[in-house]
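Trainee: next come a sequence and a model predicted from it.
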Amino acid sequence: MSLISITNLTFGYDGSYDNVFENVSFQIDTDWKLGFTGRNGRGKTTFLNLLLGKYEYSGTIAANVRFEYFPFQVENKEQNTLDVISAIVPDYLHWELMRELSFLQVSEDVLYRPFDSLSHGEQTKVLLAALFLKENSFLLIDEPTNHLDMEARKLVSDYLNTKSGFILVSHDRSFLDNCVDHLLSINKTNIEIQKGNFSSWWENKKRQDTFEFAENEKLKKDISRLADSAKRTNGWSNEVEKTKYGTRNSGSKVDKGYIGHKSAKMMKRSKSIEKRQQSAIDEKSKLLKNIERSDSLKISQLNYHSTRLAELENVSIFYGEKVICQEINFTIDQGDRIALLGKNGSGKSSIIKLICGEEINYTGTFRKGSQLKISYVSQDTSYLQGNLTDYAVANEIDESLFKAILRKLDFSRVQFKKDMASFSGGQKKKVLIAKSLCQKVHLHIWDEPLNFIDVISRLQIEELLLEYSPTILFVEHDSEFCKNIATKTIEL
């Protein structure tokens, strides 16, 4: 066991308006299975890159281990998989590789196939096996689940549970719960480490948020009371001051010295109360420092003239001679929230393309309502570039609503000025989801919408879908999301 000590770490990108980290200090035990969470854009990947020595920073990072980052960059994907592994781990032992592959249920024959012929899931498993052949290293595993189906996620999670000595960045709650024993969270104003898995961290966070909210309400009442008291005392002081001069026709003499002293005393009391009020306000500003905004979002889906929107009856889909899926039967009715489940390659995206109107070779019967309006969120975000204003105009959506949704999904106003090409993977996905929520349609179709999206935003999107019950067909490998959202599941 050894420790990784981070002391007064401060870092900001050149030209950035503010620092990503400022005077951050904590310690990591190299035997931990450390989950790493935080909202998109908070600096999770940046922190991993700082550990890898890619950026200059102030403060210190003291470690007696070598860091290894996953996923590896594979330069020549046309090579056989065995050659790819040899380039990553030149001195590996073959029996150790076979042991790791067996744990991940990967057959030996993949080693003698070109790497680019493997599915995304197979590639992920092979590279993870190579990663755990690295000895005397602390492993930085950055979002390994993005190309894994639900079954593969459970397998990889079980695999990681047998290991130790890593940081795991993931937004999949079930995945984290199954294979971490500590959680590192990047909050709004600090970094915290807690013992336990994601669920225990989330329960602690909710208790802390509830306490801070209660303290905030108490403080707001105190501020209001102090403000009223200061106003009254200031008013009394002014009234007393006026009596120094009496009324014009009274003819009576007044003790101006006594009244002036009394007025000054009351004014001093008023100033003291104002000072206490300002102190209370200053104290209030320190509260709620880590409560994450999760404001409710609003969408208004169009009503369709018929209950049934689409129907597939004994549908089989082909690519050339290859059968992708066969004899698929289901209907999409208004109000349905349908999870389309199945292993990678089972035909989920092909069915989505068929429903969206793309040219697909199929047999069987497919019916779709006339003039049905669909909003589609694709897996791919690589094409996003330019600013958000031009994007809203090009897609004919309300710019104010679009940006309001992004604000609620934790976009800062600074992001509105940036090129979308510089956004993180999660931020790009949020752009597509916000666009979809702005569109006036009858049916939403989302293909793996949660890839890269942080946990709090996932919970927020869940609440939205449960509150407004839009008709939606989605492919998603986050088992908690599917369990909480789907009214109907179709398994291929």
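Mentor: Done, it's in.

Trainee: from here on, just use CA atoms for contacts and neighbour counts.
Mentor: OK.

Trainee: would you state the helices of the protein in chain order?
Mentor: 44-51, 81-88, 94-103, 120-131, 150-161, 173-179, 198-242, 256-286, 348-356, 388-394, 399-408, 425-438, 455-468, 479-485 (DSSP state H).

Trainee: can you list those helices in JSON lines and add mean neighbour count?
Mentor: Formatted as JSON lines, the helices of the chain follow (neighbours: other Cα atoms under 10 Å):
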{"stretch": "helix 44-51", "mean neighbour count": "18"}
{"stretch": "helix 81-88", "mean neighbour count": "18"}
{"stretch": "helix 94-103", "mean neighbour count": "14"}
{"stretch": "helix 120-131", "mean neighbour count": "21"}
{"stretch": "helix 150-161", "mean neighbour count": "19"}
{"stretch": "helix 173-179", "mean neighbour count": "21"}
{"stretch": "helix 198-242", "mean neighbour count": "15"}
{"stretch": "helix 256-286", "mean neighbour count": "15"}
{"stretch": "helix 348-356", "mean neighbour count": "19"}
{"stretch": "helix 388-394", "mean neighbour count": "15"}
{"stretch": "helix 399-408", "mean neighbour count": "18"}
{"stretch": "helix 425-438", "mean neighbour count": "22"}
{"stretch": "helix 455-468", "mean neighbour count": "17"}
{"stretch": "helix 479-485", "mean neighbour count": "17"}
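
Trainee: make JSON lines from these and add distance to residue 365 to it.
Mentor: Formatted as JSON lines, the helices of the chain follow (distance: least, Cα to Cα, whole Å):
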{"stretch": "helix 44-51", "distance to residue 365": "47"}
{"stretch": "helix 81-88", "distance to residue 365": "41"}
{"stretch": "helix 94-103", "distance to residue 365": "42"}
{"stretch": "helix 120-131", "distance to residue 365": "31"}
{"stretch": "helix 150-161", "distance to residue 365": "29"}
{"stretch": "helix 173-179", "distance to residue 365": "37"}
{"stretch": "helix 198-242", "distance to residue 365": "44"}
{"stretch": "helix 256-286", "distance to residue 365": "62"}
{"stretch": "helix 348-356", "distance to residue 365": "12"}
{"stretch": "helix 388-394", "distance to residue 365": "35"}
{"stretch": "helix 399-408", "distance to residue 365": "37"}
{"stretch": "helix 425-438", "distance to residue 365": "28"}
{"stretch": "helix 455-468", "distance to residue 365": "30"}
{"stretch": "helix 479-485", "distance to residue 365": "27"}
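
Trainee: try this one next to it:
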Amino acid sequence: MSLIKVTNLTFAYDGSYDNIFENVDFQIDTDWKLGFTGRNGRGKTTFLNLLLGKHEYSGTISADVSFDYFPFHVENKENNTLDVISDIYPDYVHWELMRELSWLKVSEDVLYRPFDSLSNGEQTKVLLAALFLKENSFLLIDEPTNHLDMNARKLVSDYLKSKHGFILVSHDRAFLDNCVDHILSINKTDIEIQKGNFSDWWENKQRLDQFEFTENEKLRKDIKRLENSAKRTSNWSDEVEKSKNGTRNSGSKLDKGYVGHKAAKMMKRSKSMEQRQHSAIEEKSRLLKNVESSETLKISQLPYHKNQLAELEHVSISYGDKVVLQDISFTIEQGERVALTGKNGSGKSSIIKLICGEDIPYSGTFRKGSQLKISYVSQDTSHLQGNLTDFARDQEIDESLFKAILRKLDFSRVQFEKDMSSFSGGQKKKVLIAKSLCEKVHLHIWDEPLNFIDVISRMQIEELLLEYSPTLLFVEHDREFCNNVATKVVEL
């Protein structure tokens, strides 16, 4: 056991006036299974790169371990997988490698195939197994769940549960809950570490947020009361001061000494109230700094003139000799949220393309409502570039509504001026979801919409779908999201 100590860490990218980290202090035990969470763009990957020594920073990071990053960059993907493993760890012992792969249910034959012929899930498992073989190494695991189906996520999560000595960046709640024992969270104004899994951290956070909201409300009322009292006292003081040169109603001359003394007392009381008011305002300004903005989003879907929007009856899809799926039957009816589930390669994306109107070779019966309007969110975000204003105009959506949704999904106003090509993976996905929410359609079709999206935004989107019950067909491997959102599951 040893410690990774972070002291007075301050960092900003060249040319940026905003520090991503400022005078940050904390320490990590190298035996921990550490979950790493925070909104998109807060600096999770940046922090991992600082640990790897990729950027100059002020402050100190001290550690008695070496750091390794997942996903490991494979230079020559056409090489056999065994050669790729040798590049990662030349001193590996073969039986130990086979033990790790067996835990991950990877067969030995993948070692003798070109690395680029492996599925994304197989590549993820092989790289994790090779990296965990290294001794005195602390692993920095950056979003391993992307491209893993639900079963593979459970397998990898169980594998990580048997390990220790890692930081895991993931936005999948069930995945984190299963395999971490501490949470490192990047909040709005600080970084904190708590013992427990994600659900423990989230429960504590909600409790703290509620306490701060209650305190904030009490102080707000206090400030208002003090403002009114100070105003009244100030008015009394002014009136008494004015009366120094006046006369009593009876016509007798005023005692100016008495009046002056009374005015001074009033002024002192007014100053005391003012100080209390400033103290309350100062106390209030310290609250709510780490309360995440998770305002309710809105969606208004067009009603369709029929209850049934689409139907597949004994549909099979083949590409040449390759049969992708066979004999699938289901309907999409108004108000349903249909989850398409199944292993990677089971045909989920092919069904989505068929319903969206692409020319997909199929047999069986497929019916789709006439003039059915569909909004589609694809897995791919690589095409996003240019600024958000031009994007909204090109997509013919309401720019104000589009940006309001992005603000609620934690986009800062400075992001609105940037080129989308510089956005993080999660921020790009939010752009596509915000666009979809702005479109007036009968059916939303989302293909793995949550990849890279932070967990708080996931919960916001979940709440939105539960509140407005739009008709939705979606593919998503986040088990918690599927369990909460789907009204019908079609397993391929």
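Mentor: Now that the structure is in, tell me what you want to look at. What you see is a predicted model, and the numbers here were worked out from it, not measured in a lab.

Trainee: how about the helices of the first structure, which one is nearest residue 298 of the first structure?
Mentor: helix 455-468 (7.1 Å; Cα to Cα).

Trainee: how close does residue 289 of the second structure get to residue 189 of the second structure?
Mentor: Per Cα to Cα, to the nearest Å, residue 289 of the second structure is found 7 Å from residue 189 of the second structure.

Trainee: what about these two, which has more around it?
Mentor: More crowded of residue 289 of the second structure and residue 189, by other Cα atoms under 10 Å: residue 289, with 14 against 11.

Trainee: wait, what's in contact with that one?
Mentor: Residue 289 of the second structure makes contact with 188, 189 under the criterion Cα atoms under 8 Å, 6 or more residues apart in numbering.

Trainee: what sits against the closest residue to residue 431 of the second structure other than its chain neighbours?
Mentor: Spatial nearest neighbour of residue 431 of the second structure, chain neighbours left out: residue 406 (7.1 Å); criterion: Cα to Cα, 6 or more residues apart in numbering. By Cα under 8 Å, 6+ apart, residue 406 of the second structure lies in contact with 430, 431, 434.

Trainee: now the first one: how far from residue 241 of the second structure?
Mentor: Just to be clear, that refers to residue 430 of the second structure. Look at residue 430 of the second structure and residue 241 of the second structure: by Cα to Cα, they are 61 Å apart.

Trainee: ok, now residue 479 of the second structure?
Mentor: 72 Å.

Trainee: got it, and residue 197 of the second structure?
Mentor: Note on residue 197 of the second structure: its distance to residue 241 of the second structure, by Cα to Cα, is 64 Å.

Trainee: same check on residue 311 of the second structure?
Mentor: 84 Å.

Trainee: same check on residue 260 of the second structure?
Mentor: When residue 260 of the second structure is compared with residue 241 of the second structure (using Cα to Cα), they lie 7 Å apart.

Trainee: and the counterpart of residue 218 of the second structure in the first structure, how far is that from residue 231 of the first structure?
Mentor: Per TM-score structural alignment, the equivalent position to residue 218 of the second structure in the first structure is residue 218. Distance, residue 218 of the first structure to residue 231 of the first structure, using Cα to Cα: 20 Å.

Trainee: name the surrounding residues that touch stretch 110-128 of the first structure.
Mentor: Contacts for stretch 110-128 of the first structure (Cα under 8 Å, 6+ apart): 70-72, 77-82, 84-85, 101, 104, 106, 144, 147-149, 152, 156, 344.

Trainee: if we go to 6 Å?
Mentor: 77, 78, 79, 80, 81, 82, 147, 148 (Cα atoms under 6 Å, 6 or more residues apart in numbering).

Trainee: got a PyMOL select line for the buried ones in those?
Mentor: Buried members of the contacts of stretch 110-128 of the first structure, defined by 16 or more other Cα atoms under 10 Å, are picked up in PyMOL with:
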select buried, resi 79+80+81+82+147+148
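
Trainee: farthest-apart pair in the contacts of stretch 110-128 of the first structure, please.
Mentor: Within these, two members stand farthest from each other by Cα to Cα: 79 and 148, at 22.4 Å.

Trainee: show me what contacts the most centrally placed residue in the second structure?
Mentor: Against the mean C-alpha coordinate of the second structure, by Cα atoms, centre = their mean, the closest residue is residue 454 at 1.0 Å. Counting by Cα under 6 Å, 6+ apart, residue 454 of the second structure touches 39, 40, 171.

Trainee: OK, contacts around residue 7 of the first structure?
Mentor: With Cα under 6 Å, 6+ apart, residue 7 of the first structure has these contacts: 25, 59, 60.

Trainee: how many neighbours does the last one have?
Mentor: Pointing back at residue 60 of the first structure there. Residue 60 of the first structure has 14 nearby residues by other Cα under 10 Å.

Trainee: so how far is residue 67 of the first structure from it?
Mentor: Using Cα to Cα, residue 60 of the first structure is found at 16 Å from residue 67 of the first structure.

Trainee: kindly report the same for the first one.
Mentor: As for residue 25 of the first structure, its distance to residue 67 of the first structure is 19 Å (criterion: Cα to Cα).

Trainee: next one: the second one
Mentor: From residue 59 of the first structure over to residue 67 of the first structure the distance is 19 Å, taken as Cα to Cα.

Trainee: residue 460 of the first structure too?
Mentor: 34 Å.

Trainee: likewise residue 185 of the first structure?
Mentor: Relative to residue 67 of the first structure, residue 185 of the first structure is positioned 20 Å away (Cα to Cα).

Trainee: about what we covered before: between the contacts of stretch 110-128 of the first structure, which sits nearest residue 374 of the first structure?
Mentor: residue 147 (25.1 Å).

Trainee: ok, now which ones touch that closest one?
Mentor: 120, 121.

Trainee: same check, this time on residue 129 of the second structure
Mentor: residue 100.

Trainee: skipping adjacent residues, who's closest to residue 190 of the second structure in space?
Mentor: Computed as Cα to Cα, 6+ apart, the closest residue to residue 190 of the second structure that is not its neighbour in sequence is residue 24, at 7.4 Å.

Trainee: neighbours of the one you found, how many?
Mentor: Applying other Cα under 10 Å, I find that residue 24 of the second structure has 16 neighbouring residues.

Trainee: mind checking how far residue 482 of the first structure is from residue 178 of the first structure?
Mentor: Applying Cα to Cα, the value for residue 482 of the first structure to residue 178 of the first structure is 17 Å.
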